[in-house]
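Student: Based on what follows, work out the 3D shape:
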Amino acid sequence: MSARVGRYVRMIATPGEGAALAEGMLRVAEGMRSAPGCELYIVNRTPDEEDAVWVTEVWSDEAASEAALERDLGEAGLGAVLPLLAGPPEYIELTPVGGPGLG
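Tutor: The predicted structure is shown next:
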């Protein structure tokens, strides 16, 4: 049986573009609704970092996660948010083990 995979992704927008980045990532999240194996894709903001956006992802398995990452950037909606980034995203890889919201 394949194990779920997850990650936290932290993105920093160019100064003053945090809200635009969050809105763009919400559009990406809508596109992920139909991605096979996507169990969770939540866009988050933190009150102490105006230009930071975090994404919480959970995938049914590594293959589903990799397939989503290999999608065309335009198809996923990521192409529109890339110009808003001040630098490359930071990733924290996770192994979800359970809890409310994970069936």
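
Student: CA atoms for contacts and neighbours, from now on please.
Tutor: OK.

Student: show me where the protein has strands.
Tutor: Using DSSP state E, the strands found in the chain span residues 5-12, 38-46, 49-59, 90-94.

Student: What angle do strand 90-94 and the third one make with each other?
Tutor: Counting by axes from the mean of the first three to the mean of the last three CA atoms, to 10 degrees, strand 49-59 lies at 30 degrees to strand 90-94.

Student: Next, the second sequence, to be compared with the first:
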Amino acid sequence: MPKAYSPSALKLVSQEELVPEDEIFEVKVIVAHKEMAKGQYLYKVRWRGYKPEDNTWEPATNFQDLRLVTQYWDKIKQKPDIPVNDEHNSKWKSKTQQRTQNKRSRN
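Tutor: Just a heads-up that it's a prediction; the model follows:
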């Protein structure tokens, strides 16, 4: 039988970062890439609902769904220097507050 602990005796070990709805942007398409270092890429993203001049360069760690990155490589018929999953070895990170404010000010 599991031991019961009072809430005050529990310690928070880890917590997923919660991202407010208005800080999550939907990718329309990845339009380009550039290699920053061996196997480290930035992807030029066109955002749904935004103009091409609002495109931004994003690391793979900023994508919730890596299928977008994999589909991009398939579309251009190339392979990255490292597998996409290795490039995304850290947990998904939200867009910075500054980037969010920049996008809001453009609307």
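
Student: So after superposing, what's the score?
Tutor: After superposition, the two chains reach a TM-score (TM-score structural alignment, normalised by the length of structure 1) of 0.33; 65 aligned residues with a CA RMSD of 4.6 Å.

Student: Not counting residues beside it along the chain, what's closest to Arg10 of structure 1?
Tutor: Leaving aside its chain neighbours, Arg10 of structure 1 sits nearest to Trp54 (4.5 Å; criterion: CA to CA, 6 or more residues apart in numbering).

Student: Over to Arg45 of structure 1?
Tutor: Here the residue nearest Arg45 of structure 1, using CA to CA, 6+ apart, is Val53, at 5.0 Å.

Student: Name all residues that make contact with that neighbour.
Tutor: Arg10, Met11, Ile12, Ala13, Gly18, Leu21, Ala22, Val43, Asn44, Arg45, Thr46 (CA atoms under 8 Å, 6 or more residues apart in numbering).

Student: Distance to Val58 of structure 1 added to those, as CSV?
Tutor: Below are the contacts of Val53 of structure 1 laid out as CSV (distance: CA to CA, whole Å):
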residue, distance to Val58 of structure 1
Arg10, 15
Met11, 17
Ile12, 21
Ala13, 23
Gly18, 23
Leu21, 21
Ala22, 19
Val43, 12
Asn44, 14
Arg45, 18
Thr46, 20
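
Student: of the residues you listed, buried ones?
Tutor: For these, a neighbour count by 16 or more other CA atoms under 10 Å gives the buried set as Arg10, Met11, Ile12, Ala13, Gly18, Leu21, Ala22, Val43, Arg45.

Student: Which strands or helices does the longest helix anywhere in structure 1 pack on?
Tutor: The residue-count maximum for a helix in structure 1 (DSSP state H) belongs to helix 18-32. Applying 3 or more CA pairs under 8 Å, 6 or more residues apart in numbering; DSSP states H and E, one finds that helix 18-32 of structure 1 makes contact with strand 38-46, strand 49-59, helix 73-76.
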